[in-house]
Every structure is written in structure tokens, then in C-alpha cells.
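Engineer: next come a sequence and a model predicted from it.
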Amino acid sequence: MNILDKIVAHKEGEVALRKVKRSIDELSSRPWFDREPVSAKSWITSPNRSGIIAEFKRQSPSKGLINGEAKVSDVTEEYIAAGASALSVLTDEQFFGGKIDDLLAARAINAAPILRKDFIIDEYQIYEAKSVGADLILLIAACLPPARLKQLAAKAKELGMQVLMEVHSEEELTDHLNEHLDLVGVNNRNLKTFEVSIETSIRLSELIPRDFVKISESGISDPATIKQLKQYGYEGFLIGENFMKTTDPGAACKAFIAQL
């Protein structure tokens, strides 16, 4: 069993427990649930913005603890002040040290679009994301059969949210594309082995239809890489570890964007 299989297996049990603790009706009655989501697609593609999706991440299975001291409210506010187009907040606790309240804290002080970064396998998690003010969700093709991913994407759109689908291979891309997606992200990190290669984004770029905003994810540590990826049609760039591994993620983000 690879790490991705372990994460999904744990997530199934986690979601079952969360359903017992709080119903969908309870989630739907939360103050943020009726908020009109912000369009991540518009913010990321705006010519006046950087295209950077800056991520708050405490740890990862491949790197262990990255930054255990940073506060989500401080860092996310600094990311937007630095020029980031959107935020990504890890909410997986077991493997990434996040929690759903992290997104709630980021939402409370930021107007920018926020991605709930998690391993979403159930409609319940989409309602949960909406209830804490997320604007878009992540659906990982490697975790979901095509029909199931399409169902979850349709539910997100029904709730007014946008959808970022993440792929790592040609097969995942062609099998999982559907009309309910807004953005297609290519993860340069193989979630099964954690090997990273920017060539993955370059290889898949021509296969992503123009209807979808292209996002390159993971392994981006040099502004020159973004300039290169833009030549292949990428407009959004998800960066987390490169900022979070520093003592001042907000300042690292600002210095990075200044070089663009």
C-alpha cells in the first residue's frame, strides 16, 4: 500500500466520524455557508495579479515538519499583501498537520479566494468546505474514479464553488476531464512516490483544453520556472513548501513575486 492509498483509507474513516459529530444540516446553517464564493478563476487569470496560489502547510508525509510555528492568520494575510492571487489551506490533520479551523481562520481576515486543500472523497467534505468559507475545492484524480470525481465536481458547482482537478498523468487527465471543472492542475509531485519533476507540467500542457485554467503545482522554487511554464499556457502556480520552509513565509512570498 503506497502513501496515497494510506491517506485515502484513513480519510474514509475520518469522514465517517465527522458525519456523526455534525450533520450536513448543521453545516448548512453556519454563517459562512450562505456567503457568495469568490471566483478563483478570475483572480488567478487577472493580468494585474501574480497567478501565485500561496499555500499554508505545516508538514507533509515526504518532508515531515516544515513549519510548526507559523500562524495561519498571519501567514495568509501576508501572502495576499505580498501579491498572491489566491490561498491554499491544508485541512488534512493526520498527514499534513492541518485542520478545518485553519481555513476558517484564513477566511475571517482575507477576501481572496481560498482553496480547501484536502483529499476529498465524499460530498460531506464539500459541504464542510462551504461552511468555513472555501471558494474552491481540490479533487485529485488519483484518488477517485472518473464518475465519482464528476459527481463531486457537480455537487461543488451546485453549491456555487469552483473546482480544481489535480492530475499527474495523461491517463488521469483524459479519463477525468468533465464539464464541471474550472481549473486543471498538474501536480509535479507523484503522490505515490513523491518524486518531483517540472517536466510533468510541460508534458501535459498541450493536453489540457483551453476551457480550463492551467495550474502547475509543487516543486516550484525559482521564478524562472514560472516564466518557463507561462510559455506552455500555465496561468496559476501553487507554491507552499518553498515559502513555508522559511522563518518568514510572507516575506519569502513577497521576494519571490518581486522577481516575476
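Structural biologist: Looks like it came in fine. Numbers count the residues shown, from 1 in each chain.
Engineer: please count neighbours and contacts with C-alpha atoms only from this point.
Structural biologist: Fine.
Engineer: what's near enough to touch the residue nearest to the spatial centre of the chain?
Structural biologist: In the chain, the residue lying closest to the centroid (Cα atoms, centre = their mean) is Lys117, at 4.1 Å. Applying Cα atoms under 8 Å, 6 or more residues apart in numbering, we find Lys117 in contact with 88-92, 137-138.
Engineer: measure the residue lying closest to it once chain neighbours are set aside to Pro37 for me?
Structural biologist: Using Cα to Cα, 6 or more residues apart in numbering and skipping the chain neighbours, the partner closest in space to Lys117 is Leu90 (4.7 Å). Separation of Leu90 from Pro37 (Cα to Cα, to the nearest Å) stands at 18 Å.
Engineer: ok, those two, which is more surrounded?
Structural biologist: The residue with more neighbours, out of Leu90 and Pro37, is Leu90; 25 against 21, by other Cα atoms under 10 Å.
Engineer: the more buried one is in contact with Ser60, isn't it?
Structural biologist: No: counting by Cα atoms under 8 Å, Leu90 sits too far from Ser60 to count as a contact (10.0 Å).
Engineer: other SSEs contacting the top helix by length along the chain?
Structural biologist: Scanning the chain for the helix with the most residues, using DSSP state H, yields helix 3-21. Packed against helix 3-21 by the contact rule (3 or more Cα pairs under 8 Å, 6 or more residues apart in numbering; DSSP states H and E) you find helix 123-131.
Engineer: check it against this one:
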Amino acid sequence: AKAKVSLETLKSQIEESKTKYPPIDFKARLRKDAAHGVSVVAEVKRASPSKGDIAPGINAGEQGLKYAKAGASAISVLTEPTWFKGDIPDMRSVREEVASLPNRRV
């Protein structure tokens, strides 16, 4: 069973995340990287509705870090549990891992 989170707790978590990890300008990041070649949005997902299981056992944080080190302009983390087998902690895990890089690419 999933734990329920109050609206106030969720709002607090969002504000804390904004402080810890300031948002990036997604469009500007893609344009900047495209000016130097190609912009790539890498996607962390364990499954898809059309393909079924893709990588059911991956550690989302480790995968996101690999993408960032390989030069991804941005990382998309699918958090939908039924079809993509993801969750919100996957997104947090990727942010934590990528934030450790000297030039954070979150």
C-alpha cells in the first residue's frame, strides 16, 4: 500500500527541493548544447507500455549519473508506476547523484 502524503507536506517538499536544487532553464540548456553539436534528453525508465520491461532492475540514480557524465543535456525520469515502473524516489535519486557533479546538469 502506498503511503498518503498531506498536501502541506508535499508543498513543503517541493519548496525544499527548489532551494536545494534550483530549477534550470530547460529550453536554454537545450539551445546551448545544440550550439555545440547535439542536445540529448536521456530517459530513465524501466518499462514502457509498448515494449514491456526494458531495464526492470536499474538503479535510477546510477543510470542518471551515467547519462549526465556522457553529456546528456537533460534527464527525463519516468515516475509512473504501472506502465513505466518508476516512482518519485527515482527522480530524487537521479537529482542526488547528478548534483554531485562539479558542473551540475540537473
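Structural biologist: Happy to help now that I have it. Bear in mind that the values here come from a model prediction, so they are computed numbers and not experimental data.
Engineer: show me what Lys51 of the second structure aligns to in the first structure.
Structural biologist: Under the alignment (TM-score structural alignment), Lys51 of the second structure pairs with Lys63 in the first structure.
Engineer: what about its match, how many neighbours?
Structural biologist: Lys63 of the first structure has 10 neighbouring residues, counting by other Cα under 10 Å.
Engineer: swap in Ser201 of the first structure?
Structural biologist: So Ser201 of the first structure, with other Cα under 10 Å, has 23 neighbours.
Engineer: just to revisit the earlier point, quick one: the match of Lys51 of the second structure from Lys19 of the first structure, how far?
Structural biologist: With the distance defined as Cα to Cα, Lys63 of the first structure ends up 31 Å from Lys19 of the first structure.
Engineer: repeat for Tyr124 of the first structure
Structural biologist: As for Tyr124 of the first structure, its distance to Lys19 of the first structure is 7 Å (criterion: Cα to Cα).
Engineer: the more surrounded of these two?
Structural biologist: Each of Tyr124 of the first structure and Lys19 has its neighbours counted (other Cα under 10 Å); Tyr124 has more, 18 against 13.
Engineer: what sits against the residue lying closest to the more buried one once chain neighbours are set aside?
Structural biologist: Leaving aside its chain neighbours, Tyr124 of the first structure sits nearest to Ile24 (6.8 Å; criterion: Cα to Cα, 6+ apart). Residues near Ile24 of the first structure by Cα under 8 Å, 6+ apart: 124, 127-128.
Engineer: including distance to Asn67 of the first structure, could the residues you listed go into a markdown table?
Structural biologist: Shown next, in a markdown table, are the contacts of Ile24 of the first structure (distance: Cα to Cα, whole Å):
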| residue | distance to Asn67 of the first structure |
| --- | --- |
| Tyr124 | 29 |
| Tyr127 | 29 |
| Glu128 | 26 |
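Engineer: same check for those residues, but in the second structure.
Structural biologist: For the contacts of Ile24 of the first structure, no aligned pair is still in contact in the second structure (both residues aligned by TM-score structural alignment, their matches' Cα atoms under 8 Å).
Engineer: list of residues touching the host helix or strand of Glu96 of the second structure?
Structural biologist: Per DSSP states H and E, Glu96 of the second structure falls inside helix 88-99. For helix 88-99 of the second structure, the surrounding residues in contact (Cα under 8 Å, 6+ apart) are 21, 60-65, 68, 77-79, 104-106.
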